[in-house]
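>>> need coordinates for the below:
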Amino acid sequence: MVRNSLDPSASPLDHYGGELRCYREAAELTQRELGAIISYTGSLIGQIETARKVPTFRFSECVDAALGTGGALTRLTDLVLRSELPAWFRQIAELEARATEIYVFQAQLVHGLLQTEGYARAVLGVMDGNDLERRVAARLARQRILVKEHPPVLWVVLDEAVLHREIGGAEVMRVQLAHLLGFLDNPRVNVQVLPFSVGAHAGLPGSFDMFRFASDPAIVYSDDYDTAHPSANPQAVEARSLRYDHLQAAALSLRDSAELIQRVMEDRYGQCSGADGSPLA
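A predicted model of the protein is given here:
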């Protein structure tokens, strides 16, 4: 058997692979034997050990439990998945992870923190199918901030056009809109819709995010095709805060927004169902 060489210093993914191999060999298990214990293939374990596949949190949790690592690999997974984000976006992911409050206006798409796997795959696959699964996994990993012990408060205002723009097909949109409805009773994740009837509004210049922190100055962020533009300039923050106040005032209430989302889901995308497939009231 040829043993593939590893350079754990090459990247966080290589480091993870090296640690996985060390823990597995210390337990005197082959890749196939470990795979049988955790219900994964030995081939997949080999690919992760040699940095050809990105580990998921579920995989890491299973290995940690099987090998008694004390959660070491699970803790590494955040670093690995963040390293898979585009270099220009990593700073934004760090801001999301540190923020106590996040305010979002999106005119084109469901925000990445609220995207389903199918929706994210359709968005990220436009014009670039390279390493798609790795990029989707990295995007979805950002959403773990919403279920951590002290999650941020997330306010999202979506232009109504986001609901009507069919991305990934009708089934993907049904699941995505059902996912948004699932946050209705979560006081820390709030989704409002800016209806077409508003006409001209404060968000016409484009989408933006705003981050507030426990002790650091607030930061506003906007992006274009492949760059990010964060700013802590007080005038910029004040201007975006004012725009956001006007957007929230013009948007539908949380419950009225949910009713519109459900109506669009039924009218445009067919049977109205929850994320688990059960009918929604």
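>>> going by C-alpha atoms from here, please, whenever you check contacts or count neighbours.
Noted.
>>> could you pull out the helices for the stretch 151-281 of the chain?
Here the stretch 151-281 of the chain has its helices, by DSSP state H, counting those that start in this stretch, at 161-164, 170-181, 234-250, 254-269.
>>> the nearest residue to residue 55 once chain neighbours are set aside is in what secondary structure piece?
Leaving out its chain neighbours, the residue that sits closest to residue 55 by Cα to Cα, 6 or more residues apart in numbering is residue 48, at 6.5 Å. Element membership for residue 48, per DSSP states H and E: helix 42-49.
>>> which strands and helices sit next to that helix?
helix 12-26, helix 31-38 (3 or more Cα pairs under 8 Å, 6 or more residues apart in numbering; DSSP states H and E).
>>> let's see this one next, to set against the first:
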Amino acid sequence: MVNIRQLDPSASPLDYYGYELRRAREAAGLTLAQLGAIVFCTGSLIGQIETTLKVPTREFSERMDAALGTDGKFSRLVGLVLRHQLPSWFQPYAELEAKATFISSFQAQLVDGVLQTKAYARAVLGTRDDGDIDGKVAARLDRQRILARDQPPVMWVVLSEAVLYQEVGGREVMREQLAHLLAMQKRQWLEIQILPFEAGAHTGLMGSFYLLRFDNDPDIVYTEDFVQGHMTANPEAVKEGSVRYDHLQAAALSVADSAALIARVMEERYEDQPDGRDLA
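Reported below is the predicted structural model:
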């Protein structure tokens, strides 16, 4: 007899999702293979999601809703599942980020998570193999949905020039990532500036940080280290963060000059070039 893993739907959002998916599939009288054939994926993948071995994506959830006639149930659940894949200390920030009307971001070493490509995010998150990397990547990419809303937040991002040269994932991944930054700059509510090396000492030397502004709630400033995040609405801290950010914007290249620098680095550093052996 096949040993069917019993799930506790109250254990986590992922367990609840798997429990409900199995229940809906069985109610429809479908085997894993039959449902897989309908939604163009393997029955094995569906089984892994039902037993919490894999994290579902939004696309997968939409297919399940269409195939099982569940009226958007899994499309609604997947947001909770993906949010739960984020580090527990980061989840409060992610919830506020999704509600913010204005986001200011300074990044000293990496591309902002909301602007990362899938390959870049995988390379960043894969530096430590501590769990389901697919789930972590899906959760990070899901944060980017805020930019696709009908009324997205106004977002201003200042990146240190070092971000362009820190080769994360290899040249092809970096080329794709910088091309993505250039494409994102065309969005009406998003601006990207590069803080050049020539700026010298600047107000962001202490590290990356975010400022979030809301329509009806206090502003907050968010920083993090490798252990946890730190978020505060203390007026003095928010004021200090705002002043620091204003100085960073003033020292950074203009939006147009920043785009030109991104394009130049992408071409000169990451375009395909013959290696030394070919030249020899």
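>>> tm score of chain vs chain?
The TM-score (TM-score structural alignment, normalised by the length of structure 2) is 0.94; 272 aligned residues with a Cα RMSD of 1.3 Å.
>>> next one: the residue nearest to residue 55 of structure 1 from residue 17 of structure 1, what distance?
To residue 17 of structure 1, residue 48 of structure 1 is 6 Å away according to Cα to Cα, to the nearest Å.
>>> more neighbours, the two?
Remark: of residue 48 of structure 1 and residue 17, residue 17 carries more neighbours, 26 against 20, as counted by other Cα atoms under 10 Å.
>>> now the nearest residue to the more buried one once chain neighbours are set aside: how far from residue 21 of structure 1?
With sequence-adjacent residues excluded and distances taken as Cα to Cα, 6+ apart, residue 17 of structure 1 is closest to residue 49, at 3.7 Å. Residue 49 of structure 1 sits 6 Å away from residue 21 of structure 1, going by Cα to Cα.
>>> these two - which one has more neighbours?
A count of neighbours by other Cα under 10 Å puts residue 49 above the other of residue 49 of structure 1 and residue 21, at 27 against 21.
>>> just give me the match in structure 2 for the more buried one.
Taking TM-score structural alignment, residue 49 of structure 1 has residue 50 as its aligned residue in structure 2.
>>> measure its match to residue 15 of structure 2 for me?
With Cα to Cα as the criterion, residue 50 of structure 2 and residue 15 of structure 2 are 8 Å apart.
>>> that older thread, including distance to residue 142 of structure 1, could the helices and strands packed on helix 42-49 of structure 1 go into JSON lines?
As requested, those are arranged in JSON lines below (distance: least, Cα to Cα, whole Å):
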{"stretch": "helix 12-26", "distance to residue 142 of structure 1": "16"}
{"stretch": "helix 31-38", "distance to residue 142 of structure 1": "25"}
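>>> and the ones you listed, which is most packed in?
helix 12-26 (a mean of 20; mean count of other Cα atoms under 10 Å).
>>> okay, that one sits on what stretch of structure 2?
Counting by TM-score structural alignment, helix 12-26 of structure 1 sits on residues 13-27 of structure 2.
>>> just stretch 88-106 of structure 1 next, same as before
Going by TM-score structural alignment: stretch 88-106 of structure 1 matches residues 89-107.
>>> show the end-to-end separation of the matching stretch, please.
This stretch, stretch 89-107 of structure 2, spans 19 Å end to end (Cα to Cα).
>>> residues contacting it, please?
Stretch 89-107 of structure 2 is contacted from outside by 83-84, 112, 143, 146, 152-160, 163, 204, 207-215, 222, 228-229, 231, 245, using Cα atoms under 8 Å, 6 or more residues apart in numbering.
>>> which of the residues in the one helix or strand residue 91 of structure 1 maps to are buried?
Assigned by DSSP H and E, residue 91 of structure 1 belongs to helix 90-98. By neighbour count with 16 or more other Cα atoms under 10 Å, helix 90-98 of structure 1 contains the buried residues 92, 93, 95, 96, 97, 98.
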